[in-house]
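Undergrad: Just a sequence and a predicted model for now, questions to come.
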Amino acid sequence: MDRSWMSALRTSKEYEDGVEEFIEFTKKNAYDKSGKWIWHSERGTVPLVDEEEVVGGFNDRMHDMIHDVGLGFSTQSHINDSLQSDAEIALYPGCSTYTRLTAVLKLFNLKATNGWTDKSFTELLQLLGDMLLADNVLPNSVYEAKKILSQMGMGYEKIHVCPNDYILYKEEYADLNKCPKCRSSRYKVKKHKDSSDDGDANETTKGQPLKVLWYLPIIPRFKGLFANATEAKKMTWHVDEKISDGKYLRHPADSLQWKKIDEMYPEFGSEPRNLRLGLCTDGINPYNTHYHQLKHGRKTVYLGHRRFLDRFHPYRRLKKVFNGTPEHGLAPKPLTGEEVYRKVERIDVVFGKTKDGINVRLDLAEMGIRERLHPQLREGGKRVYLELAAHTFSKAEKTSLCRCLHNVKVPQSYSSNMKKLVLMDDLNKVIDTEKLDELEKEGYVILCQLEMYFPPAFFDIMVHLIVHLVREVRLCGPVYLIWMYPFERFMKVLKGYSKNPYRREASIVERYVAEEAIDFCKGYLSGVEAQA
């Protein structure tokens, strides 16, 4: 089917005729026997391209790829023309197997699969160039190869930002030179001597922006996911393949929050290809919790976990090992989404560290608990002695703990580089909803036991989070699919892209977009699996 009409003006006859032709084509071919639409790269009974179509000696979808680049990612015609040229020009005169574009894509696939460095890949390109005929068009460096693929990139936008993060300089603020909130300048200010006769006057000119946001538009990336058959299949896994028995949580689709959205927006929920985005945050406490501000450690800590225990639990009656008093309070009522929003609408972020030192022990003395661990003056008040705590390790104990952690094995994206302590057969990503109550109570007990031995400074918001994890599972599904750790680990990958210390954000974004383009292109090559 001819698709050139898609690029025509919408008021033209060519566009009108193309729409009518497409509608007729859809009525005849768009659905399989089950009534399912199959033309968003989902695999169906109708092939997406003619199986006899061969590009550069391959049964590859080069024309489809360039068409999709033109529709979704690139708005400049010369880029499409350049891609088309690279897709048609032979790698060397007489070559019927590879074009310049397919050769670069295949080689980059090997680079990504085997983890080759840019330096080694450049050396390989230079060696292959010497081996081929003299008139070959193979790039001779990683830089030149990426220039070819970067044309398929989904792009980014550079948006100027207030140095204090009050506004983005776009829309109604696009023409301003100062932030209307804090009056900070948008640009670096350069002063130089005026060229007038006196030579004393100074002239101020605008320099580079003080702060820039590198924005990667999300819509083209969604289109890229659906353009790849493998990824498109994953996007509807929760409808097509997931087991739904009502007892186990396997996916966020089993959670209460997902089902609530389906009820609120039934038309949206009935389409399996519709996307739902989760907000990933870190360092925010959206819970109705009791906190204590440490005077010496200058930290906000969260104690009093006995409130979450059963009314007659024996820990509630203990005094000395906790704060010196029995616990009669009850767990706070969970907040609604509206109440959480009102609490976090204006947030001040405070950073700090937790260590067992003199300030931690002074906080214990200030609170009047665990007298044995209070600082003790010795040698006539010249030295301060700190009694060893239960969590203070000897060198042998530290070695034993490190050896244990080195051998831990956990689910993917749970943590970094911990192996072999837990057998894979013992791990289960499917959650039995009937065991959640028991798991929740066990978490309360563990936190109370930690309070018996660790200083208050240990109980920051991340430790207190254990109280709320089970409720989070009930509402949102398995935690490993929605928490921050996988994204924090991916930040390490992005930091590795930074090769220019003076342009860190630029080097990260440029390399990420290049890798993104490579991954997108591989979905159109036969015999090449796209990277997950």
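TA: Perfect, I can see it now.

Undergrad: all contacts plus neighbour counts: C-alpha atoms, from now on.
TA: Fine.

Undergrad: who's in contact with residue 407?
TA: Residue 407 makes contact with 418, 419, 420, 421, according to CA atoms under 8 Å, 6 or more residues apart in numbering.

Undergrad: Go again with 10 Å.
TA: Residues near residue 407 by CA atoms under 10 Å, 6 or more residues apart in numbering: 417, 418, 419, 420, 421, 422.

Undergrad: what's the closest non-adjacent residue to it?
TA: In space, and not counting its chain neighbours, residue 407 is closest to residue 419: 4.0 Å by CA to CA, 6 or more residues apart in numbering.

Undergrad: Measure how buried the one you found is and give me the count.
TA: Residue neighbour count, defined by other CA atoms under 10 Å, stands at 14 for residue 419.

Undergrad: Use this one as the comparison:
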Amino acid sequence: MLVAMTVFCFLKKNALMQNCPICNESRWVDKNTKEKKVPQKVLRYFPLTSRLRRKYSSRFTTKDMTWHHIGRSTDGLMRHPVDGKAWQEFDKKYPNFAKEPRNVRLGLAADGFNPFGNMSLTYSMWPVVLTTYNTPPWLCMKESSFMLTLLIPGPKSPDKDIDVFLRPLVDELKILWIDGVQMRDASTKTVFTMRAALLWTINDYPAHSSLSGWSGQGYKACPTCNADTPSCLVTNKIAFIGHRRFLTKNHKWRDSLLFNGKKETRDPPKPLTNILMLKQLQSLPNRVPGKHPSHGCVKRKRVTSELNWTKNSIFFELDYWSSLLLRHNINIMHVEKNVCESLLGTLLMNEKSKDTPKARQDLENMGIRKNLWLTRNNNKVYQPHAPYSFTPTDRIHFCKFIKGVRLPDGFGSNFKNKVSNDSNIIGLKSHDYHILMQRLLPIGVQGYLAANISIAIVDLSTLFQKLCALSLDMKDTKKAKKEVIKILCNLELIYPPAFFDIMVHLVLHLPEEAILGGPVYMRWMYPFERYMKKLKAYVRNKARPEGSIAEGYVADEALTFCSMYLEGMQTKFNRPDRNADAGISKRQLHVFSSQCRPISKKKIISLSEETRKSLE
């Protein structure tokens, strides 16, 4: 399957074309060569139907494909997306689809990565991965459930033109929804018509913008609040403040002048209904994908009626897509990482700090918190110490606390290596921020900050901890939906407006999405990020990274399917866990046996005479 420079797919009726019909760009790198012609781009597509057929053709996997039908919770706890409101409303709207438990529900994840590792070469390749939500919660996010469907080539990100690359997948999803395909169930030995539906997408915020068509930049960057996104212009940036709008009309904070020097009289943003969203999309002009001479070099400005829409997403071609309650998940992994990074940077006053001279100038412009305004003396500008930042002494104590943390094996990174000069923390990964936000920060800030500030940070950490739990209580989640408004308002009373970027604002919508989609850990990017690390390991030929990944993936998938039928051998289906104990051997006496296994290389240590006597 070939794709030209102008992002035009040469497939089906266009398979024999030699030039792009939009800009007349050649399909080939050198169209005049006498040797084998090389295409401008190669899009690798792995058909979905054959992989789904494979799941029902094995007696080892076909039983798991109907778990969602018998595994629904009855105690009010959400343990699986089937317990979420979005799944249940989908079943009500499409009862013919829901009555066949063997019909497949899919989730789509897309993100870019550099296949060359830490090399300085700039390259962005985009795999599109699907996972099945029919299976139990302990299998949905496992590598064995992932299906690589598209391998979008680099070297540049497809950005909003990703819809052109998604064309073969969407066409197959249409067939699977309307007509279905004949499948043989290995467990019951019957033939049935299987249909499939895409429930939602999982991606970071830039990819969210590319797939949904709603831009994540500007005053209306929030896709949930839509046109009523609470935002304002501060010094050289947009701050997403004004969360008092979501409080009740008679709340005392609405009349307070401590937030921005004004009272809040606006109503909460109206929920974006599917009917209103479709009405907004109808006003969009037809945009030709790619870059071609007719566009020129000038970026087209959106008119007011377009709001933040950049395109009409290709997913709306699916009959059911516009009726879904949750189409694109807000990835809590990146939200938590960015929020924790801002908190930590402001606490330590490092290069990631949001407490800058411009942020202090914003406070002066709003006429609030006079004790934090910049002071000038002898043509020099001084920035008073803020109560939400550590003093130099407290900064050292906090870093020593982080340096002394010891985590269980495989739980996280060694934080000892992340502390620099006992005064800064650097080199943290997304999962490190996850541990820091939920486990370490609530403990570390107490004793160094004022009570009202430390309590606000602890409340925010507790909220993330509740949302990331393996099971969610519907009552507690609805309660968290109200508490998150107060938490953000408390933070607005503490931090300057520059602290509140779009990532901090998106925290407001996380409890609502948990009610719709169920447990967060089945809708975040952590397992897909680990899977992309595996895809990166397939690269053997640096000149052909996409081809290397395609060959490695096909070979691995074939071996995985065959390993289901191998007995007496260790495979990815019966491999012991990382921390599984070795057990007791029956050939040895119990007193000479160990129930544990070593986790490091064996090292013989000679005991001194004094040590021997002390052990006696």
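TA: Happy to help now that I have it. Small disclaimer: the values here were computed from a predicted structure and weren't measured.

Undergrad: Let me know the TM-score between chain one and chain two.
TA: Once superposed, chain against chain, the TM-score is 0.55 (TM-score structural alignment, normalised by the length of structure 1); 354 aligned residues with a CA RMSD of 4.3 Å.

Undergrad: Next up, the contacts around the residue nearest to residue 407 of structure 1.
TA: Shown in contact with residue 419 of structure 1 (CA under 10 Å, 6+ apart): 404, 405, 406, 407, 408, 409, 410.

Undergrad: from those residues, which would you call buried?
TA: 409, 410 (16 or more other CA atoms under 10 Å).

Undergrad: Which of the contacts of residue 419 of structure 1 sits closest to residue 25 of structure 1?
TA: Of all the contacts of residue 419 of structure 1, residue 410 has the smallest distance to residue 25 of structure 1: 50.4 Å, by CA to CA.

Undergrad: wait, isn't residue 512 of structure 2 in contact with residue 476?
TA: No: contact criterion CA atoms under 10 Å: residue 512 of structure 2 and residue 476 do not qualify, at 11.6 Å.

Undergrad: So between those two, which is more surrounded?
TA: Using other CA under 10 Å, the more surrounded residue of residue 512 of structure 2 and residue 476 is residue 512, with 16 against 13.

Undergrad: ranges for the helices of the stretch 51-200 of structure 2?
TA: With helices called from DSSP state H, counting those that start in this stretch, the stretch 51-200 of structure 2 shows them at 67-70, 85-93, 95-98, 137-140, 162-165, 167-178.

Undergrad: could you redo those as a markdown table and give each row distance to residue 328 of structure 2 and mean neighbour count?
TA: Converted to a markdown table, the helices of the stretch 51-200 of structure 2 look like this (distance: least, CA to CA, whole Å; neighbours: other CA atoms under 10 Å):
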| stretch | distance to residue 328 of structure 2 | mean neighbour count |
| --- | --- | --- |
| helix 67-70 | 21 | 15 |
| helix 85-93 | 12 | 16 |
| helix 95-98 | 22 | 14 |
| helix 137-140 | 18 | 16 |
| helix 162-165 | 15 | 20 |
| helix 167-178 | 16 | 17 |
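
Undergrad: what about those helices, which gets the closest to residue 346 of structure 2?
TA: In terms of CA to CA, the element of these nearest to residue 346 of structure 2 is helix 162-165, at 36.3 Å.

Undergrad: quick check: that closest one aligns to which part of structure 1?
TA: Per the alignment by TM-score structural alignment, helix 162-165 of structure 2 matches no residues in structure 1.

Undergrad: Can you spell out which helices and strands pack onto that helix?
TA: Helix 162-165 of structure 2 sits against strand 146-152, helix 205-212, with contacts defined as 3 or more CA pairs under 10 Å, 6 or more residues apart in numbering; DSSP states H and E.

Undergrad: equivalent range in structure 1 for the first one?
TA: It stands for strand 146-152 of structure 2. Across structure 1, nothing matches strand 146-152 of structure 2 (TM-score structural alignment).

Undergrad: neighbours around residue 231 of structure 1, how many?
TA: 19.

Undergrad: so how far is residue 35 of structure 2 from the equivalent of it over in structure 2?
TA: Matched across to structure 2, residue 231 of structure 1 falls on residue 61, judged by TM-score structural alignment. According to CA to CA, to the nearest Å, residue 61 of structure 2 and residue 35 of structure 2 sit 47 Å apart.

Undergrad: and if you look at residue 108 of structure 2?
TA: Distance from residue 108 of structure 2 to residue 35 of structure 2, by CA to CA: 39 Å.
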